[in-house]
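K.L.:
Sequence first, predicted model second:
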Amino acid sequence: MNRLKPYITLLKTNHQFRRVWLSQIISNFGDWFGVIAVFTIILQYSDSEFLLGMVIVVKFLAFAALSPFAGFLADRYDRRMLMLLCDFGRGAVVLSFLFVRDPSMLWLVYMLTAMQMGFAAVFEPAKQASIPNITSAEELVKANIISNLSWSIIFTTGMGIGGLATAWFGTDAVFVINGLGYIMSTWFIFRATIPHERSEETLESLRNPIRGILDGYAYIFANPHILRPALAKGTITFFLGALVYMLILVSEDILMMGSIGLGMLYASRGFGTAVGPVLVRRFISDETKWVTLMGVTMLSAGSFYLIIGSIEIIWLMLLLVFFAHCGSGANWVMSTVLLQKRSPDAYRGRIFGSEWLLFTTSQGLSVTGASLIMEFDLLTLQQAMLVYAAGLVAAGILWLSFIAQKERRWQRTDSDQTVQHHVRESVALEER
């Protein structure tokens, strides 16, 4: 219980973060609660593995398409108001899934999914850019761990309960709960105060959206210490996205357990993403090591999935999925915290928008490749899992060989410059 005390204290004392956090809990639960219902509609009205994969691809490509503009909006306009509008919009969109009543309406699933993710594309950079504005430097890591832990628990329970609810009550009831959850979450954001001060110079630079977006990209590439953590999520998901998608097929074709098996596998994934960041804070709190550790998480996740792709034992699969996603969860929180700390507020929305662009594009390409492989029987399911897992292992090795080494050189240079700065200050004081 003592280990939870810092997190409980943060929620008790920081009212603004607590309100944003409660909003996240409600909207995330509605989000994951409805995922299996969408999958069920696709499988109900078609028997195509490709179409099932495409709904995931549409999610991430729609998110990617709007991410650059979303980051601009998060820097230009009131972030609290953006989050309010986006959650209300997502609620209305999800309720519209009720209009899909026969195979001829399947196109509406993809259109609504794209709209839902369009709102999410604006919401996420606004939320992540806001966290440093409502927490102190000491609270920031704990705040991100709470957010990730909550996401993981909700992901686990939401997917599991959603799978059961879809089987017992049907997709309509699930979509109603999902939509109302989004709308309910707006109440907590409405009650939150989120400071967002922008100088006249910043506002002037953001008058032109294209110029503002390009300035954001230029800033990222001009600052490699920001670029490195911004690459982490996109790199790992380029391979992990396909592997997570293939867990759906593992449950259907190998375990023969349908939505129940999928709920169990995704629950293991959720528990892993929750535990990983806590272990990092407990045992590797030195942030100078985090970029290197990101490569280790890629290597370990890929290694575990290599084994998953070779077995058919449910309890062992669940255990290995848990361990693999301990790494992905740690990767997520470490990269998020480093970006929040290293990014100035004037650029933070565009930086997170760019990160989400890379992440969602990687995810979309990853799932597209895997779904095409499955649709045209280019590889068996287990062979495809082995290919993507091996790719993730290779990505981890390359990260450790190049990205991590550049980070260590930057750390040494930054440390030397800090020492020289202190020496110059000491000399100046002595001369006075």
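P.N.:
Structure's in. What do you need? Remember, predicted model here, so these are calculated numbers, not experimental data.

K.L.:
okay, CA-based contacts and neighbour counts for the rest of this
P.N.:
Fine.

K.L.:
burial of the closest residue to Leu95 other than its chain neighbours, as a residue count?
P.N.:
Nearest non-adjacent residue to Leu95, counting by CA to CA, 6 or more residues apart in numbering: Gly179, 5.2 Å away. Using other CA atoms under 10 Å, Gly179 has 25 other residues around it.

K.L.:
Regarding Gly179, what is its secondary structure?
P.N.:
The three-state assignment at Gly179 reads helix, by DSSP: H, G, I helix; E, B strand; the rest coil.

K.L.:
Contacts only, for it.
P.N.:
When contacts are counted by CA atoms under 8 Å, 6 or more residues apart in numbering, Gly179 is found next to Gly30, Arg90, Gly91, Ala92, Val93, Val94, Leu95.

K.L.:
with those in mind, which one is nearest to Met334?
P.N.:
Gly30 (26.0 Å; CA to CA).

K.L.:
can I assume the closest one is in contact with Ile177?
P.N.:
Yes. Between Gly30 and Ile177 a contact is recorded at 6.5 Å, counting by CA atoms under 8 Å.

K.L.:
element containing Gly30?
P.N.:
helix 15-33 (DSSP states H and E).

K.L.:
let's bring in a second one:
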Amino acid sequence: MKTLALVKKPNLRRLLTANFFSGIGDWFNSVAVLSLLLEVTGTAMAVGITLALRTLPHLIFGPLGGILADRFNRKTVMIVCDLARAVIALSFLLISSASDVWIVYAATFLLVMFSSLYNPSRLSILPQIVSREELAAANALDQTIYGTVMAVGSLIGGVFVAMWGNEVAFVFNSFSFLFSGWVLMRLTVPNQTEQEEKAAPVADQEAGKGAISYRELLHMIMRTPIVLAILLMTAMWPIGGGFFNVLISVYAYQVFDAGKWGIGLLYGAIGAGFIVGGLIAEFFHKRPYEVAALSFAIEGLAFLLTSFSPTLYVTALFYALSTVAGGMGNACLRTLLMKHVHARNLGRVFALDETFSNVLLGLSMLAGGWILAFAEPRIVGFAAGAFVTITSLILGRAIWVEGQTFKKKTTRCEATGVVESSHVD
């Protein structure tokens, strides 16, 4: 298996280790913050404001994170963000009463701000530390780590806070960022400029000199149908996905009367699905266009089927199936972006993707909470699942068609020895 061989690569292992520990710390922090807010305020209003503040920074600072990733050393950007988050995470220790709730808002905003600056570098550094042929397996492994963090974090986060308290969770979160930064310092990354020029097709190397604006980048994306279709796919999913996030607690509490245990079961199923999806994505690495074209439609169909679930266990099974497909789809879409977007623009493309996805997800959750106040949960689940399925089929077909065109062009180029550009450059 390629995955086992990749795990033996020190650089990739360090990157994934850093992602794992900082992700676990985030989950512990989330549980502790939400518990603390209910303890000191006694209302859900503070929780709603805090959740909203986890979306806003992506809109403001996500594009800046893309610029930093493309203009500066990505490893350095990640380490600086980790150190800043380690300090900010400790500020939650200063909260003791309702009058201190502003600290929660400010610290939450700052943590997400530095995460917005961090993520484009994290995503775009991957092609620098693995070969082009290893990208699919590396992205699949990254999805597996993401699922593991979700499953482990959701299952033990509450237990950790219950046993040792909010303060220990905040300290652990700070330590997780320090540990992540230390691991990243040990990364050995090729010189960014030399690596980009070496990876670029001959026709692209001259065009690659100098930075471009987001406006120019958007024009380039519009002229590259495969990249446009991928970004539209990742932007459409959150519109329905936000409803499914809200439905987790609604299904657990209102539909199946399972309470906190039910929420834990559904989150655990989601995490397990991402783990399985990441593991089996490797076996489909030779068909990334086909998997990308179908996976999100399957995910939407699984979501739709939750509206007919007779028990919470069946609902958990459908949620797991949805994220198996979603994990495979995410791995394939990221791999395709890394192959079709020039390395010098990768940070900004991922920043656009993350920014729109997070903002749309936040707005969708807000709308979902409002609609579920008066609508039947199963009807909302059916409608959201149908939306994801239909839009994914339409955009998936566009990705598949462009993929077949690209494959034919590549075969023709290999036969004639002529290099043709197929990037957003």
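P.N.:
Right, received. Where do you want to start? This structure is a prediction, so every number in the text was calculated from the model and none was measured.

K.L.:
one step back: what does the residue nearest to Leu95 of structure 1 align to in structure 2?
P.N.:
Matched by TM-score structural alignment, Gly179 of structure 1 corresponds to Ser174 in structure 2.

K.L.:
for Phe88 of structure 1, same thing?
P.N.:
In structure 2, Phe88 of structure 1 lines up with Leu83, judged by TM-score structural alignment.

K.L.:
quick check, its match in a helix?
P.N.:
Yes. Counting by three-state DSSP, Leu83 of structure 2 is part of a helix.

K.L.:
any idea how far Ser295 of structure 2 is from it?
P.N.:
37 Å (CA to CA, to the nearest Å).

K.L.:
which of those two has more neighbours?
P.N.:
Ser295 (25 against 19).

K.L.:
wait, the more buried one sits on Ala331?
P.N.:
No. Ser295 of structure 2 lies out of contact with Ala331 (CA under 8 Å); the separation is 10.5 Å.

K.L.:
Looking for the alignment partner of Glu355 of structure 1 in structure 2.
P.N.:
Using TM-score structural alignment, Glu355 of structure 1 lines up with Asp353 in structure 2.

K.L.:
Can you name the helix or strand that the residue lying closest to that match once chain neighbours are set aside falls in?
P.N.:
Closest residue to Asp353 of structure 2 apart from its sequence neighbours, by CA to CA, 6+ apart: Leu231 at 6.3 Å. Using DSSP H and E, Leu231 of structure 2 falls within helix 225-250.

K.L.:
And the next helix or strand past that helix?
P.N.:
Using DSSP H and E, the next helix or strand after helix 225-250 of structure 2 towards the C-terminus is helix 259-281.

K.L.:
Helices along the stretch 101-250 of structure 1, start to end?
P.N.:
Per DSSP state H, counting those that start in this stretch, the stretch 101-250 of structure 1 carries helices over the ranges 106-134, 137-169, 171-191, 200-205, 209-222, 224-249.

K.L.:
Out of the ones you listed, flag the one nearest Met385 of structure 1.
P.N.:
Of all the helices of the stretch 101-250 of structure 1, helix 224-249 comes closest under CA to CA, at 6.1 Å.

K.L.:
now the angle from the closest one to helix 209-222?
P.N.:
Calculated by axes from the mean of the first three to the mean of the last three CA atoms, to 10 degrees, helix 224-249 of structure 1 forms an angle of 100 degrees with helix 209-222.
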